[in-house]
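>>> the sequence isn't on hand, but the structure is:
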């Protein structure tokens, strides 16, 4: 019997290795897998490369992970959403790779689709294109971008079943579905685990083939304390 449900966040992330590239879903705190980040903190992996839209908000989640010295590098479109990032980056304790938001999403999508890269006009002629292959197509400058694959993706969804089929709610969808396809291991934090067949096939956004582990975290702002 296939059952991908895991009781505890830290248990679901137990085999994350030091130096792993972690795709982290969310846009600000919307669709952000806060409980899984806490599980990652409890698990203990270090020197992580974090791929996310932004560097978190406030002092919990990604900012806490950074403050604990567990992040070596961030790849994101807008990092200055958390004061701790600014402090660490200014002190030379954190490496940064800026990637425009649309390019970030497409690099992740390319990894999930098995595409070797793509050309985009975004960043052509700017410092962000330094060191990258450029090409003129129909008289327009393009920059070649490589796919961005994760060792692990941690995402948040609305509902899931024990097979790992997932649905999302509103803007919580954001980066989560595309990240689920682009990692060797995908762990989903869901607000409700439902019985098999309860999710209409037409409503499934992320099919179970992309999901390895599911952790149920009922959402009650702030989300409840979790025993690891």
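Noted; the coordinates are in hand. Quick caveat: nothing in here was measured; it's all calculated off a predicted structure. Residues are numbered from 1 along each chain as shown.
>>> when you work out contacts or count neighbours from here on, use the C-alpha atoms and nothing else.
Noted.
>>> and the next element down the chain from the helix of greatest length in the chain?
Among all segments of the chain classified by DSSP state H, the helix with the greatest residue count is helix 101-113. Per DSSP states H and E, the first helix or strand lying C-terminal to helix 101-113 is strand 118-120.
>>> give me the distance from the next helix or strand after that next one to the chain's centre.
Beyond strand 118-120 in the direction of the C-terminus, DSSP H and E gives the next helix or strand as strand 134-137. Relative to its chain's centre, strand 134-137 lies at 30 Å (C-alpha atoms, centre = their mean, to the nearest Å).
>>> next one for the comparison:
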């Protein structure tokens, strides 16, 4: 039952080239940075990644992307990653864009053994009708591979389209607290896609900021039960790979106190 491994390198040592990988996080919030760096150091390539987005140019999954280690991305947001956009438009990267809520449900469905489900999201758009560019021809311009049309049905007079659940070879997630049995607790918004990605992975690796002994976690406080987690690695706070960056920092202009009080 003790699922703790010595370090991140050991935790991802058997991730082969071409593996499919569900990765938690939203923007840079809750991303498994230590595990991503371990894959980068290992040289794993040809990865097929399922994640809400692909990090930024110099952090998160963007590090793997920059080195040409990712072959395909299933996600919902290109975000601040210029290299992501460049590789996609130049025909170097295959991309399946999915409505964000649909992506979340596809991961959850795959993790609970549901092969497919119907949703109204995307009806009447290229998501349902097909033709969305999955891959451009080298150098950009023409579409080399387009998305196929999806099955639709009417329920109660409303049209829905069929979406398939997602399962992956591996999943990488980050949690605030975990125990040796793999039970995880996420902090605030870092919960985002992490539980869903963990459920979808056949082998799920969790990096945790704090490791506790079995029985220390209140069962009602557990966000993800250990049945979904196969490996746990501690992300040491002093490890620069565990840095929690802010994707875009916005601050307001400081107003002098005398102006706030109506002074001249």
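Structure's in. What do you need? Remember, it's a predicted structure, so these values are computed and weren't measured experimentally.
>>> and the TM-score between these chains?
Remark: TM-score between the superposed chains equals 0.94 [TM-score structural alignment, normalised by the length of structure 1]; 224 aligned residues with a C-alpha RMSD of 1.5 Å.
>>> returning to that earlier point: mind reading off the mean deviation between the longest helix of structure 1 and structure 2?
Per the superposition on structure 2, helix 101-113 of structure 1 and its aligned residues are separated by 0.5 Å on average (mean C-alpha distance after the TM-score superposition for structure 1).
>>> show me what contacts residue 21 of structure 1?
Residue 21 of structure 1 makes contact with 48-51, 149-152, according to C-alpha atoms under 8 Å, 6 or more residues apart in numbering.
>>> distance of the spatially most central residue of structure 1 from residue 46 of structure 1?
In structure 1, the residue lying closest to the centroid (C-alpha atoms, centre = their mean) is residue 24, at 2.0 Å. Relative to residue 46 of structure 1, residue 24 of structure 1 is positioned 15 Å away (C-alpha to C-alpha, to the nearest Å).
>>> ok, residue 187 of structure 1 next?
Residue 187 of structure 1 sits 18 Å away from residue 46 of structure 1 when distances are taken as C-alpha to C-alpha.
>>> when the two are compared, which one has more neighbours?
More neighbours surround residue 187 than the other of residue 187 of structure 1 and residue 46, with 27 against 19 (other C-alpha atoms under 10 Å).
>>> surely the more buried one meets residue 214?
Yes: checked against C-alpha atoms under 8 Å, the pair residue 187 of structure 1 and residue 214 is within contact range at 5.9 Å.
>>> what residues are shared contacts of these two?
residue 12.
>>> now the helices for the stretch 151-264 of structure 2?
Using DSSP state H, counting those that start in this stretch, the helices assigned to the stretch 151-264 of structure 2 run over residues 194-200, 257-260.
>>> for those, which one ends up most surrounded?
helix 194-200 (a mean of 28; mean count of other C-alpha atoms under 10 Å).
>>> residues in structure 1 aligned with that helix?
Counting by TM-score structural alignment, helix 194-200 of structure 2 lines up with residues 176-182 of structure 1.
>>> and that stretch, how far out from the chain's middle?
Shown here is stretch 176-182 of structure 1, whose average C-alpha point lies 8 Å from the average C-alpha point of the whole chain (C-alpha atoms, centre = their mean).
>>> neighbouring contacts of it?
Looking at what lies outside stretch 176-182 of structure 1 - C-alpha under 8 Å, 6+ apart - the contacts are 23-26, 31, 105, 108-109, 111-113, 148-150, 153-157, 186, 205-206, 210-211.
>>> what about the aligned partner of residue 181 of structure 2 in structure 1, how many residues nearby?
Using TM-score structural alignment to pair residues, one finds that residue 181 of structure 2 aligns to residue 163 in structure 1. Residue 163 of structure 1 sits with 20 neighbouring residues when counted by other C-alpha under 10 Å.
>>> nearest residue to residue 164 of structure 1 in space, please, no chain neighbours.
The shortest distance from residue 164 of structure 1 to any residue that is not its chain neighbour, by C-alpha to C-alpha, 6 or more residues apart in numbering, is 4.3 Å, and that residue is residue 208.
>>> contacting residues for the one you found?
Contacts of residue 208 of structure 1 were listed using C-alpha under 8 Å, 6+ apart, and they are 163-166.
>>> what do we get in structure 2 for residue 114 of structure 1?
With TM-score structural alignment as the matching criterion, the partner of residue 114 of structure 1 in structure 2 is residue 113.
>>> for structure 1, what spans make up the strands?
21-24, 48-51, 71-76, 95-98, 118-120, 134-137, 140-145, 150-160, 166-167, 183-193, 213-216 (DSSP state E).
>>> average offset between the first one and structure 2?
With mean C-alpha distance after the TM-score superposition for structure 1, strand 21-24 of structure 1 departs from structure 2 by a mean of 0.5 Å once superposed.
>>> return the distance of that strand from the chain's centre.
Counting by C-alpha atoms, centre = their mean, strand 21-24 of structure 1 is centred 5 Å from the centre of its parent chain.
>>> what span of structure 2 lines up against it?
Mapping strand 21-24 of structure 1 onto structure 2 (TM-score structural alignment) gives residues 20-23.
>>> is there a neighbour count for the equivalent of residue 196 of structure 1 over in structure 2? I'd like the number.
Matched to structure 2 by TM-score structural alignment, residue 196 of structure 1 sits across from residue 214. If you count neighbours by other C-alpha under 10 Å, residue 214 of structure 2 ends up with 14.
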